[in-house]
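[1] Take this sequence and fold it.
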Amino acid sequence: MPTILHIDASARPGRSDETRFGSHSRRLSAKFVEAWRARRPHDTILYRDVGQTPPAPVTGQWIHAAFTPADQREPWMREALAESDTLVDELLAADVIVVGVPMYNFGVPAQFKAYIDNIVRVGRTFGFDRNRDGEPYWPMVPAGKQLVVLSSRGDFGYDPGERLEKSNHVEPGVRTPFAYIGITQTHSLAVEYDEFADERLQASLAQAEQSIDALVARLTAKRLAA
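    Modelled structure (predicted):
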């Protein structure tokens, strides 16, 4: 059965439909999982809250350990990579990765960037060989995984062709490293107008939730047909 990896990255601890000042991105990611469970109740759900419990940032020791061949690592190196190993194992186990990631200052939260830095791992999620013909890097994550990016934005107009498209570094900042390690099938939805807190925000939330239901229906239909 498929495994869903559910990740939240918001600094806000609650969902906006349950808690005052709660997170819209947490609300959307929870709606996705709820809709998935309604259709496929026996699938495995893994949950990781990097917004409240962020991974440790990459350090010089981490880099030294990651680029040391596994059979040559000292105990301190294995310890330095232990959290990263757990995060990579979760990612490799998942068939669908759904991420609730708000826009902070035009990009992803620092907590989620730390997550990305921990899962983009030489020898585990991408390969590197200076002597390889052509491109020295290659993805190592098995093909077929689906990435769902559910975001929230204070302003509006960040989608392709709109006024702030060039200022949006959230979806590109997630798609690029995930594609680098081999996860190229991506779906994204976002809520806008958070800072306006008026009827436009409510309409954006309603539209996003309808789109989530439709996306889950498409993805689960593919699973049932496989």
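
[2] CA atoms for contacts and neighbours, from now on please.
    OK.

[3] what's the distance between the lengthiest helix in the chain and the middle of its chain?
    Within the chain, and with DSSP state H defining each element, the longest helix by residue count is helix 199-225. When distances are taken as CA atoms, centre = their mean, to the nearest Å, helix 199-225 is centred 17 Å away from the chain's centroid.

[4] helices or strands next to that helix in the packing?
    helix 24-39, strand 185-191 (3 or more CA pairs under 8 Å, 6 or more residues apart in numbering; DSSP states H and E).

[5] Just the buried residues of it, please?
    By neighbour count with 16 or more other CA atoms under 10 Å, helix 199-225 contains the buried residues 201, 204-205, 208-209, 211-212, 215-216, 220.

[6] what angle sits between that helix and helix 24-39?
    Angle of helix 199-225 versus helix 24-39, following axes from the mean of the first three to the mean of the last three CA atoms, to 10 degrees, is 30 degrees.

[7] residues touching the residue minimising distance to the centre of the chain, list them.
    Relative to the mean C-alpha position of the chain, the nearest C-alpha, by CA atoms, centre = their mean, is the one of residue 99, at 3.8 Å. Under the criterion of CA atoms under 8 Å, 6 or more residues apart in numbering, the contact partners of residue 99 comprise 6-9, 29, 147-150.

[8] run this one through as well so I can compare:
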Amino acid sequence: MQILHLDSSISGAASISRILSSNIVKRLVALHPGSTVIYRDLARDPALHLSSEHLAAWQGAGAKDSLLTEDLFKGSAYLEELQESQIVVIGTPMYNLTIPTPLKAWIDRIALVGKTFHYTAKGPEGLLKNKQAYIASSRGGMYSPGNPAAPLEHQESYLIGLLGFLGIKHPTVIRAEGLAISAQVKDAAINQALEDIAAIHA
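    Next up is the predicted model:
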């Protein structure tokens, strides 16, 4: 069993999504002894955002400098790690109603036609079948269904849609929200999320 663990928060040790994703991975390793964990800290070692130079290189023009060459290798590694993993754990805070940009940069390297999805006469089909995904989500406000701000939520919904598009259906979301409302709300949200992690079963 290979587990791909991604973190994307810029908050370091203060990050709640990092705490949650780490605990999810620990729980999964306990459930699947001997598992290999591949870890990527996307915030501390981000990929470059896509550019015309990337497109030119993919089309055979080659890389113009060492920075681009290194980044192209990084993108290839991202794809290989995802394809070879049976489980992916994504730690993501909400920034400005959506995911952090380093996570989007990762997505832009692994969401590739012919590699992780393809188009058919019946529409797009994901190629990453028979994988599990866990989303460790944190956010300062209340955006879950039933809350007034729910229509503004483009973090979990985007990832769930993207993963489904790639063939990874029904990801498990572990959420801590309302973290900026008060200390009491924050503590309750974190404790509930940790209970949800402890309830994860094989």
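
[9] Okay, and which of the contacts of residue 99 of the first structure map to helices?
    residue 29.

[10] Just flag the most distant two among the contacts of residue 99 of the first structure.
    Spatially, the most separated pair among the contacts of residue 99 of the first structure is 9 and 147, at 14.8 Å (CA to CA).

[11] Please say which of the two ends up with more neighbours.
    In terms of neighbours (other CA atoms under 10 Å), residue 9 is the more surrounded of residue 9 of the first structure and residue 147; the figures are 28 against 23.

[12] Need the nearest residue in space to that one, chain neighbours excluded.
    Of all residues not flanking residue 9 of the first structure in the chain, residue 51 sits nearest, at 4.0 Å (CA to CA, 6 or more residues apart in numbering).

[13] Any figure for the gap between whichever residue in the second structure pairs up with the residue nearest to the centre of the first structure and residue 121 of the second structure?
    Aligning on TM-score structural alignment places residue 99 of the first structure opposite residue 90 in the second structure. If you measure residue 90 of the second structure against residue 121 of the second structure using CA to CA, to the nearest Å, the figure is 31 Å.

[14] How about residue 17 of the second structure?
    Per CA to CA, residue 17 of the second structure is found 39 Å from residue 121 of the second structure.

[15] higher neighbour count, these two?
    Counted by other CA under 10 Å, residue 17 of the second structure and residue 121 do not tie: residue 17 has more neighbours, with 29 against 6.

[16] which residues touch the more buried one?
    By CA under 8 Å, 6+ apart, residue 17 of the second structure lies in contact with 7, 9, 91-93, 136-138.

[17] Kindly report the same for residue 160 of the second structure.
    Listed by CA under 8 Å, 6+ apart, the contact set of residue 160 of the second structure reads 169-171.

[18] once you map those residues onto the first structure, which are still in contact?
    Listed in the original numbering, the contacts of residue 160 of the second structure still in contact in the first structure are 169, 171 (both residues aligned by TM-score structural alignment, their matches' CA atoms under 8 Å).

[19] Residue 104 of the second structure: which of the contacts of residue 160 of the second structure is nearest?
    The shortest approach to residue 104 of the second structure among the contacts of residue 160 of the second structure belongs to residue 171, at 17.7 Å (CA to CA).

[20] For the corresponding residue of the first structure for the closest one, grab the count of nearby residues.
    Per TM-score structural alignment, the equivalent position to residue 171 of the second structure in the first structure is residue 186. Using other CA under 10 Å as the criterion, residue 186 of the first structure is surrounded by 18 other residues.

[21] and what of the one 10 residues further on?
    When counting by other CA under 10 Å, one arrives at 12 neighbours for residue 196 of the first structure.

[22] just to revisit the earlier point, spell out the secondary structure type for the match of residue 99 of the first structure.
    Under the three-state scheme (DSSP: H, G, I helix; E, B strand; the rest coil), residue 90 of the second structure adopts strand.

[23] With residue 146 of the first structure as the reference, measure out to the match of residue 171 of the second structure.
    Residue 186 of the first structure sits 6 Å away from residue 146 of the first structure when distances are taken as CA to CA.

[24] ditto for residue 195 of the first structure
    Computed as CA to CA, the residue 195 of the first structure to residue 146 of the first structure distance reads 30 Å.

[25] The two: which has the busier surroundings?
    Neighbours per residue (other CA under 10 Å) separate residue 195 of the first structure from residue 146, with residue 146 holding more: 18 against 11.

[26] Okay then, goodbye and thanks.
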